[in-house]
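Novice: Okay, structure incoming, though there's no sequence with it:
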């Protein structure tokens, strides 16, 4: 047999139309989908149960498509004018490997294979020289191929939620990366070459086993968000203090014993350093951070707070719970920017517990009343009496029972009336008269048995800014609430409310409202008209839905607590409410986002939601 005859025998019967027959498309992939991908340059095969990527995907720009069967030059489908595939999404399948043939898609700009079962990446991935975005998170990768470092055009690399124990030494060649996520792996070290990835603006290395950081981390001069939470760090190198553009630093859940040296971090807005072993907060530390908006030092070993905390003139949220604080500087009460101070779990014996429980505004007012008493050479900290016996620094106001004489001196001095826990079904007239005559700005009627809104409060409308009606039995608010137009805080927790009257729209100065532990089935839409609202606490109700359009009408909204409601779905557009600094959604029946996502910072949660917005 001749050589040509043997060759024909191996090749099989000649088919003159072979080049014009469609290639097999594989499971769950229609020819129409591939046709559209050839036109758009994008192919989305996510969530299809794929265990293997069909070869036709890798050869989408090589094989002659099905529409070529009917050869014509005057039809609308000009199959020969196809575009290169630039975006391939294979997320949420069952893929255990990627074929080396992926290098047959050299024009790829985006490759998303997150949420699969990949144990490795082919070295051919390094051939995708145009790749800018690579997402391989939520897989089972134990290492990354060195060839990955050939992708010098990468801007976005997410390898979080894998089993990585080390990174390629040449990671620094990826110098254009702006967003790098290495979180939830098993990394013990970072390569020194990390310093060459100098265009990084967001770097997440949380939830690893990092015991130290290379000094080269200080070369990340463009970094704005750095997350090192949940590691084994005992100290931060002083080089971190060279990150002049850093805005958010997360170092919680480590083993830090000292407050980090952040001497050049002048742009820092948020410092999350809770759940460490930090024992000292010095004046020098605070002077270096004048622009800080959020300082979280909960669950540390702090024994005091220096007076110099007042240098933080932009501080809005101070988290100090579960430390060893026995006193506070009275000057804290002068920080008008503060909106939230948490002190739970500290042995602050000289500040009455009810003052702390009434919230931030109450605490700051209390501290301000102590400043004048100690101006003449006295200590400006709340002090514990000798012998360790707790005692208030000034006598508590006399109980204001119906018809009783009110301690007008205390009311005049503090501009507040505390009529809490009196088992009262109504508010005494003489108490309201005194409040009016003394220009009271703060009224606490909590922990009583009020069933109707005290209409007599309208007498205080000219001065009342803070009203606490929590822990009563109110089933409705009267329209008269709308006359209290100077209110800035309104506490309605633990009542029997299911709606708010439309007159609430008149409370245009309201900054904080608490409607927790009531019977709301819908978020009260009247709140969307209060453009100065900053904090909304609506946890522990029966709210079923989130109205993103309504929330977007609140430009100052910083805190939103919707925990323990009946929310079945979280709209991705919630991520567009970028003013939020604290978003709490736990304890609801929705499945997405997962608890692991909810446990992240609010900024990360919002970014996650934005990433799910359909495009």
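Specialist: Looks like it arrived, so ask away. These figures come from a predicted structure and were not determined experimentally.
Novice: contacts, neighbours, all on C-alpha from now
Specialist: OK.
Novice: quick one: residue 106 and residue 128, what's the gap?
Specialist: For residue 106, the distance to residue 128 (Cα to Cα, to the nearest Å) stands at 5 Å.
Novice: Comparing those two, which shows the higher neighbour count?
Specialist: Taking other Cα atoms under 10 Å, residue 106 and residue 128 do not tie; residue 128 has more neighbours (24 against 16).
Novice: My guess is the more buried one contacts residue 105. True?
Specialist: Yes. Under the criterion of Cα atoms under 8 Å, residue 128 makes contact with residue 105 at 7.4 Å.
Novice: My impression was that residue 364 belongs to a strand - is that right?
Specialist: No. Under DSSP: H, G, I helix; E, B strand; the rest coil, residue 364 falls outside any strand and is assigned helix.
Novice: this is the comparison structure:
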């Protein structure tokens, strides 16, 4: 009988009742979100956003009905507006217009879902600062998004976008724009109005050109246009004066862009169709530390490469280079030189295998041999008894006399009509060589590690092409303020001198900061 008695307590209709669904969002999370203003629902397998999320700050909480104790720790009337909503890595196919019920949101993360469209109600989230929409299936962007004037970060990578609305230029506070991995064939000119932008990612699209307006983005530090179909880069990009990193790999470029960006550090132009390196383009790279030119069609390397004094890494792999200019060895900071995949002649393979240091040492030896070979009975004599054939050197663009005992240069050197670079480091000059003031073609003067006690800025100003001046480790007791008027200078090295002003902290900020300081010291 006990067996039947126990059976009498069983709900005989249990198999016919509809089970009560569990809440998609645990009550505890909603309760915590009311207090913190943040709700993380990432990776929960959601196919739609539960209605109680949208109505989080509208509907009365359970505490409003159950807990009326004014002394309780959970006082429901002190709830905080939701400002951060994370819905990434779910299976959302749409977002309800009810998103407008969360007007205080500053961060909305919807990346890694299945969204194919967005509600116009997004435009009502006027406090929004970050909108993450990457890795979805969006084919268009509603213009209402472009009315989110406080938006600072808009990430749309890995979608199906074919166009961007012209109204995007209204997002004046945007600092980051990521449109990579889409189907874009062109960009609206209004992008040039996004004056606060610092990072722009356009890689992996179908862009055949860039709008001229990009050149107005004077605060952009990183521009990634790799993996597109660019055949040229507009000259207007010269206006991007804050640019530090430029990515142009995997395009159809036939030449380097000519961008006089004073702080441009890294340039990637690999996997293009560049055949010729031109002096005008190279002269703009006064601050570059990394230059990647691999997988192009470059045949010859110009001597102007030796003007890239800040260069630490040069990648020339897989080109058509047969000879190396000995002047490469004059690059003072070069640590890595990659040349694999080139039909080099005259350099043993085992030498290449030894690495950059041994290769540069070999090239320096070639410079010495060429200098000795240029000596002859008609040469002029330098103070160190070095002999230089004036007829031969009249056609040279570069001269190098390092580690000698030179104290002066012969006046005949002023008659070198094509000289652009002279390297006189580690000698015994006590003053700036008089002859150099008269060589108006000079672009680079290297006088580091000498005993130079002063320079004449009024005469340096006559060297209109002078962009690099190395006076480091000399005996300068003062730096004349008028040196700041030498506006052609892009690289001025003054480290290791005994002057007190400008202070070391200003010198460490770079050439622009030093020149600006010097100009401020000119008596009025």
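Specialist: Arrived safely, thanks for sending. Owing to the predicted nature of the structure, the values given are computational and were not obtained by experimental measurement.
Novice: Can you pull the TM-score for these?
Specialist: Here the TM-score for the pair of chains, by TM-score structural alignment, normalised by the length of structure 2, is 0.66; 354 aligned residues with a Cα RMSD of 1.4 Å.
Novice: Tell me the counterpart of residue 609 of structure 1 in structure 2.
Specialist: Aligning on TM-score structural alignment leaves residue 609 of structure 1 without a counterpart in structure 2.
Novice: you'd agree residue 609 of structure 1 is in a strand?
Specialist: No. Assessed with three-state DSSP, residue 609 of structure 1 is helix; it does not lie in a strand.
Novice: SS state for residue 5 of structure 1?
Specialist: Judged by three-state DSSP, the three-state class of residue 5 of structure 1 is helix.
Novice: list the contacts for it?
Specialist: Listed by Cα atoms under 8 Å, 6 or more residues apart in numbering, residue 5 of structure 1 has no contact partners.
Novice: swap in residue 334 of structure 2?
Specialist: 310-314.
Novice: Residue 264 of structure 2 now?
Specialist: 242-246, 285, 287-288.
Novice: Kindly report the same for residue 270 of structure 2.
Specialist: By Cα under 8 Å, 6+ apart, the neighbours of residue 270 of structure 2 are 248-250, 292-296.
Novice: Nearest to residue 280 of structure 2 among those residues?
Specialist: Proximity of the contacts of residue 270 of structure 2 to residue 280 of structure 2 (Cα to Cα) peaks at residue 293, which lies at 16.5 Å.
Novice: Is it correct that that closest one is in contact with residue 275?
Specialist: No. Residue 293 of structure 2 is beyond contact range of residue 275, at 10.5 Å (criterion: Cα under 8 Å).
Novice: which one of the two has more residues nearby?
Specialist: The neighbour comparison of residue 293 of structure 2 against residue 275 (other Cα under 10 Å) goes to residue 293, with 25 against 17.
Novice: what lines up against that one once you look at structure 1?
Specialist: For residue 293 of structure 2, the aligned position in structure 1 is occupied by residue 297, per TM-score structural alignment.
Novice: Over to residue 53 of structure 2?
Specialist: In structure 1, the residue paired with residue 53 of structure 2 is residue 57, using TM-score structural alignment.
Novice: Which secondary structure state does that match sit in?
Specialist: helix.
Novice: residue contacts, it?
Specialist: By Cα under 8 Å, 6+ apart, the neighbours of residue 57 of structure 1 are residue 25.
Novice: Count residues in the vicinity of residue 225 of structure 1, would you?
Specialist: By the measure other Cα under 10 Å, the count of residues near residue 225 of structure 1 is 20.
Novice: my guess is it contacts residue 203, does it?
Specialist: Yes. At 6.3 Å, residue 225 of structure 1 counts as touching residue 203 under the criterion of Cα under 8 Å.
Novice: Can you check which part of structure 2 stretch 314-327 of structure 1 sits on?
Specialist: Taking TM-score structural alignment, stretch 314-327 of structure 1 hits residues 310-323 over in structure 2.
Novice: what sits up against that stretch?
Specialist: By Cα under 8 Å, 6+ apart, stretch 310-323 of structure 2 touches 286-301, 331-346.
Novice: Tell me how far that stretch lies from the chain's centre.
Specialist: 21 Å (Cα atoms, centre = their mean, to the nearest Å).
Novice: what's the span of it, first residue to last?
Specialist: Terminal residues of stretch 310-323 of structure 2 are spaced 23 Å apart (Cα to Cα).
Novice: now, which of the contacts of residue 270 of structure 2 lie within strands?
Specialist: Mapping the contacts of residue 270 of structure 2 onto strands (DSSP state E) picks out residue 292.
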